[in-house]
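**Q** output the structure for:
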Amino acid sequence: MNLNIKTGYKMAMPLLMLMMFGCALDTLDEKPPHLITTNTLYTSLAGFETGLNGLYGLVRQEREGSEGATLPYTSNPNALRVELAMNGTDNMCTNVADRFSIVASLWGERNSPGNVQITSNFIWLYTTVNAANTIINQAERGKNNDWTGGGGNSETNKNRVIAEAKALRAWAYRHLTYGWGDVPLNLEESLGSTIKTDWERAPVAVVRKQIISDLAFAEKHIPVEPAVRGKISRGAVQHYLSEMYLVMNKPDSALYWANQVINNPAYKIKTARYGKNANAPGVAFMDMFQDGNSNREEGNTEALWVWQFANGIGGGVNIMRRWHMSQYDLITIGGVRPLKLTVERGGRGVSRFTLTKWAIDLYEPQDERGSNFAIRKFFTLNNAAANAPWPADLLPPGYAYGDMIKMNWSQPITPTFNSRADWPYSRKFDGTDPANPSGSSSFNDQVYLRLAETYLLKAEAQLLLGSAAGAAETINVLRRRAHASEVDASKIDIDFILDERSRELVLEEHRRYTLLRTGKWLERTKLHNLNGGQFITERDKLYPIPKSVIDANLTKKMTQNPGFL
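**A** The predicted structure follows:
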């Protein structure tokens, strides 16, 4: 963890709340020295860093969650924002339905303009855009800002601040275009004097052109190794450029930017055990997900962007583990619930969305990405010493300590066969408060973007450019690390690449976006997701524009996405 990017979050969020509602604080004549406004904060490098800290705090809410309350930027461990980009796909389905996972299991009228989670995410992303716009506008237009300090010269500092804000604005618009298609494109901060009620939806192509522009500027001014943990790196920006060019059907540009990341000696795939627990049983693939191993300073050369979380200092929590992990403590055998919640087991899960049976079965037996170190497939019954300081497991009739309790995925999850406590789950985000394994939140730093995905973008670009052999060799870099069998050109098509992305990136990538940009979401979700896939239709490729947003656009009608009322 790193305190610098987090502690500023407390100070920056009240200002961002004011910006969200467009208070024209800069028009006031009286400016008490204790009042934080855009005019008083954005005058020095330190002030801009505080604003950036708040912006990163908004971005991290993707994994923190929100209930969707009146203030949608208030994190709440009761709804995972990123579920909208992961659940309802070929490799993720609803298990214990609640909130958005209900939508992902039923679709139809549940995917509606009034849905709380869809509305909350839309507003959160525009809150993020506005926070980025404020930093960019104030940095570009301020005539007397003091850019000294921070280890760089004034021009370098200014460009880096603008670059970070533009990269995060691009990140937000990436979410918006994949989620809602045509969306309003706004590059100006919202003030009381500039509140609009006549927004128009810009075509996706126009918004993505702006995303490319923002990323191109950011790529020039963001360092390979950010000075502060948690900040976006040049490699992450180049990665997003590669993906954007793929979705814009420019594979030659996509290949160029993927190679910019892959050929940088600072970024390397981790092929050997390292860091904490390196001498304990495990596999090289999973070491980077261990708390204390995720950051580049901790040895993770594969990381392009690592998100920072901390317990008790205002740095935010994450609920990835809780939202995905199965409710193993509810497994019942012979009337006994044997398994206790422990730190070693990763804490408590609620399993709102989980792996599809197809995703679990996708691995070869020797592929370490499908091993019990990566996907929980069994537990060992522990005595008090093994579970310490937590109680011993309870023994069902006929069982002894040391026996295994196996997870069961013999039948797929369906509308009539769900809420499975004994379902396998990814262990990438195991982790809990050591003092409270039953707690809702986790505080471990998390890999958000890594080099392995860049390799898979490269393979996709190579395939589109006619080099299946090149794509096979690129993919084999990852398969060798996992000890999976190597593949040749005859195996490579877009479906194989999508399969490989699932094997490598399940519970990491925005799977819905990947399938949508490759034109495969309907086909593959219907084929492999039996708890929701049977209900999706063409209209569900986009989420509806929230009703509250359309209603607030008082002086110009905003169109709704096709198929929604």
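**Q** contacts, neighbours, all on C-alpha from now
**A** Will do.
**Q** in the stretch 1-150 of the chain, which spans are strands?
**A** Taking DSSP state E, counting those that start in this stretch as the test, the strands found in the stretch 1-150 of the chain are 92-94.
**Q** that one: helices as residue ranges?
**A** In the stretch 1-150 of the chain, the segments counted as helices under DSSP state H, counting those that start in this stretch are 4-20, 38-41, 45-64, 83-86, 100-106, 116-141.
**Q** ranges for the helices of the stretch 451-565 of the chain?
**A** 451-464, 468-482, 494-505, 511-517, 521-528, 547-552.
**Q** distance from the chain centre to the first one, please.
**A** In other words, helix 451-464. 19 Å (Cα atoms, centre = their mean, to the nearest Å).
**Q** repeat for the shortest one
**A** Its chain's C-alpha centre lies 27 Å from the corresponding centre of helix 547-552 when counted by Cα atoms, centre = their mean.
**Q** any chance of CSV for the helices of the stretch 1-150 of the chain, columns distance to residue 411 and mean neighbour count?
**A** Listed next are the helices of the stretch 1-150 of the chain as CSV, based on distance: least, Cα to Cα, whole Å; neighbours: other Cα atoms under 10 Å:
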stretch, distance to residue 411, mean neighbour count
helix 4-20, 44, 20
helix 38-41, 57, 17
helix 45-64, 30, 24
helix 83-86, 22, 23
helix 100-106, 17, 24
helix 116-141, 30, 22
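**Q** so which of the ones you listed comes closest to residue 164?
**A** Nearest of the helices of the stretch 1-150 of the chain to residue 164, taken as Cα to Cα: helix 45-64 at 7.8 Å.
**Q** could you dump the helices of the stretch 1-150 of the chain into CSV with distance to residue 230 added?
**A** Listed next are these as CSV, based on distance: least, Cα to Cα, whole Å:
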stretch, distance to residue 230
helix 4-20, 7
helix 38-41, 22
helix 45-64, 8
helix 83-86, 21
helix 100-106, 28
helix 116-141, 17
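**Q** please give me the structure for this one as well, since I'd like to look at both together:
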Amino acid sequence: MKSRITVLALAAATAGLGGCKDLVETPVSGVTGEYFATPEGADAATSGAYARLRDYYGQQQEIYLGWAGTDVWKRGEQLVANGAGCWNDYTPQMSPTGCTNENRDMWQQSYFAINSANTAIQYIGASTALAPALQATRLGEMRFLRALYYHNLVRNYGAVHLTLAPTEGAVVTASRTAPAEIYAQAIIPDLEFAVANLPATQSQRGRATKGAAQTLLAEVYLTRGAPGDFDRARDLTTAVIGSGTYTLNASYRSLFCGPERPTGPCDFVPATETNPEYVFQVQFSGDGVQGRDLYGNSLHWYITMAYDAGLNAPGISRSLEYGRPFRRVSPTRYTIDLWNRATDSRYAATFQTVWRSNNGSSEPGRGGDTAIYLPGTDVVDPIYTTNKRYRTLGQNQYTELHFPTLLKWQDQTKANVAAGPSQRDRHLWRLADVYLLRAEANIRAGRGAEAIADFNVIRRRAAFPGMESANELSAAQADSARGPVATQGLELLLNERARELTGEEQRWYVLARTGKLGERVRRYNPTATGFTEPKHLLRPIPQQQIDATEGNAAAFPQNPGY
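**A** Next up, the predicted model:
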């Protein structure tokens, strides 16, 4: 059953909210701030701050800032066609005015969200009408969200403006606070409070929990990397793993897909969203009242190849099951080659490589027959293509238009193939990610041997039945985890994260925090030739912010190189 929660318009900060399952918002106006100090108002204020998560997660903004321009994802044909090639290629168009609006939107929407959280924290904290337990929980949620929004700002821009109080109207004075101070004054204290005050579970799915706060705090420590931080991250992730709240799903594929049908490679099953492997999810709704077309999950659009164009494949037309091909990014050759496909189920569960005929009018009698096949190897011998009634595309023939399609976000429950975004929730972390965060903490602390067991937990789950032992790390791979942190151990970690989390993790931030962004982009992304360090380790401050600040660049300087 869905609960309905009232949301109030927190000035501009919560205007234009979409909807989500369990946390369902209905805008209400004409109320005073003191209303937020009541139980109903506390729910309203908190759900408004949650709504802002959907500005970034599950949107094109996430693709451009979090996925493109990495070792795992290179540009797709429409990235360039839409004038957004700078996000992958690191061209001079990645600038304070930007080749697209996503950089500006990330900045503005983060501060809208922070103001929502600050407003809620002020009034809920001052309330005498709330039961102490509810007050502590709602404050924990808001401080969790405020920490997440500031974490996103710091890892994109470095020093940013820090404010922990609500604001009204235009603000023309601003200054940049160093990341170390933001971590010390805001992010870490907020998350420590959240860990201490949030419950292990919530009655409304989508609200932050103790495990979510512990996981985010571990990620923050791995990003900051101060003395003792890796040990702190290890302890936090160990607490989440040992809590008993979360369990690994028995099957990797069924985390994302229902039973496969001939023309339904990854049917969305809503029951997958309550899986106990998920630690925290951004909620989306599919009903018209909640405005799916405005604030739904859009990820399925951006990683789908043009199966209906340029291949002359027999009996293929666009369908809900195969998705609408918006081609913003495509997998690199590094990504495609990651898995041992004889033992590891994750390649087949991550990418669609077969399209079956779904258009009987163009090819009578061929319904369900293979129309496109991507064998996952180079195709050089004509025997693989001659006299075949389907189109074979080898790895050496992949382009920015044609490539294996990510399965994890497909949604056949939309009204039609051209309909807007999806109702699938966008999970930020699941338990397998927590195992990998602990492995990272141990490797970066020089305890690579302790990471091996965590790698093997998720590798055994990923194995085809009967191949569990064969899919564990080999002796040579295990030895590499014990090697120098800057080489073998981190290489093993980044490879395993990509195998497990391709299409889920925001790879740009992972590479940045491990110090591997430039090295891996240059090695694996063929068109990211404009990348330079240290310039591209941060995004440009949007010019609108500098222009709107009293004193302009003297008061709010730009990041180096821009």
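**Q** TM between them?
**A** The TM-score (TM-score structural alignment, normalised by the length of structure 2) is 0.82; 504 aligned residues with a Cα RMSD of 3.2 Å.
**Q** rewinding a little: so which of the helices of the stretch 1-150 of structure 1 is nearest residue 157 of structure 1?
**A** Short answer: helix 45-64, nearest of the helices of the stretch 1-150 of structure 1 by Cα to Cα, at 7.4 Å.
**Q** mean deviation, that closest one versus structure 2?
**A** Comparison of helix 45-64 of structure 1 with structure 2 after fitting gives an average deviation of 1.6 Å (mean Cα distance after the TM-score superposition for structure 1).
**Q** that helix vs helix 116-141, what angle?
**A** 160 degrees (axes from the mean of the first three to the mean of the last three Cα atoms, to 10 degrees).
**Q** helix 45-64 of structure 1 - contacts with which helices or strands?
**A** In terms of contacts (3 or more Cα pairs under 8 Å, 6 or more residues apart in numbering; DSSP states H and E), helix 45-64 of structure 1 is packed against helix 4-20, helix 116-141, helix 154-180.
**Q** rewinding a little: residue 467 of structure 1 is nearest to which of the helices of the stretch 1-150 of structure 1?
**A** The nearest among these, by Cα to Cα, is helix 83-86 at 29.4 Å.
**Q** give me the contact list for that closest one.
**A** 92, 100, 101, 118, 179, 353, 507, 509, 510, 511, 512, 513 (Cα atoms under 8 Å, 6 or more residues apart in numbering).
**Q** looking for the alignment partner of the fifth one in structure 2.
**A** If I follow you right, that is residue 179 of structure 1. Matched to structure 2 by TM-score structural alignment, residue 179 of structure 1 sits across from residue 156.
**Q** burial of its match, as a residue count?
**A** Neighbourhood size, residue 156 of structure 2 [other Cα atoms under 10 Å]: 24.
**Q** give me the nearest residue to residue 90 of structure 1, chain neighbours excluded.
**A** Nearest non-adjacent residue to residue 90 of structure 1, counting by Cα to Cα, 6 or more residues apart in numbering: residue 525, 4.2 Å away.
**Q** and the one you found, how far from residue 257 of structure 1?
**A** 29 Å (Cα to Cα, to the nearest Å).
**Q** correct me, but residue 318 of structure 2 touches residue 306?
**A** No - assessed by Cα atoms under 8 Å, residue 318 of structure 2 is found out of contact with residue 306, at 9.2 Å.
**Q** what about those two, which has more around it?
**A** Taking neighbours as other Cα under 10 Å, residue 318 of structure 2 and residue 306 compare with residue 306 leading, 21 against 18.
**Q** which residue in structure 1 lines up with the more buried one?
**A** In structure 1, residue 306 of structure 2 lands on residue 327 (TM-score structural alignment).
**Q** next one: residue 355 of structure 2
**A** In structure 1, residue 355 of structure 2 lands on residue 379 (TM-score structural alignment).
**Q** and residue 48 of structure 2, by the same measure?
**A** Counting by TM-score structural alignment, residue 48 of structure 2 corresponds to residue 54 in structure 1.
**Q** thought that match was touching residue 12?
**A** Yes - here residue 54 of structure 1 reaches residue 12: they are 4.7 Å apart, a contact under Cα under 8 Å.
**Q** mutual contacts of these two, please.
**A** Contact criterion Cα under 8 Å, 6+ apart; residues shared by residue 54 of structure 1 and residue 12: none found.
**Q** hang on, the earlier thing: residue 550 of structure 1: which of the helices and strands packed on helix 45-64 of structure 1 is closest?
**A** helix 116-141 (11.0 Å).
**Q** and the closest one, how far out from the chain's middle?
**A** That offset, for helix 116-141 of structure 1, works out to 17 Å (Cα atoms, centre = their mean).
**Q** if we can go back for a sec, what about the match of residue 355 of structure 2, how many neighbours?
**A** So residue 379 of structure 1, with other Cα under 10 Å, has 16 neighbours.
**Q** how about the secondary structure of it?
**A** Following DSSP: H, G, I helix; E, B strand; the rest coil, we place residue 379 of structure 1 in the strand state.
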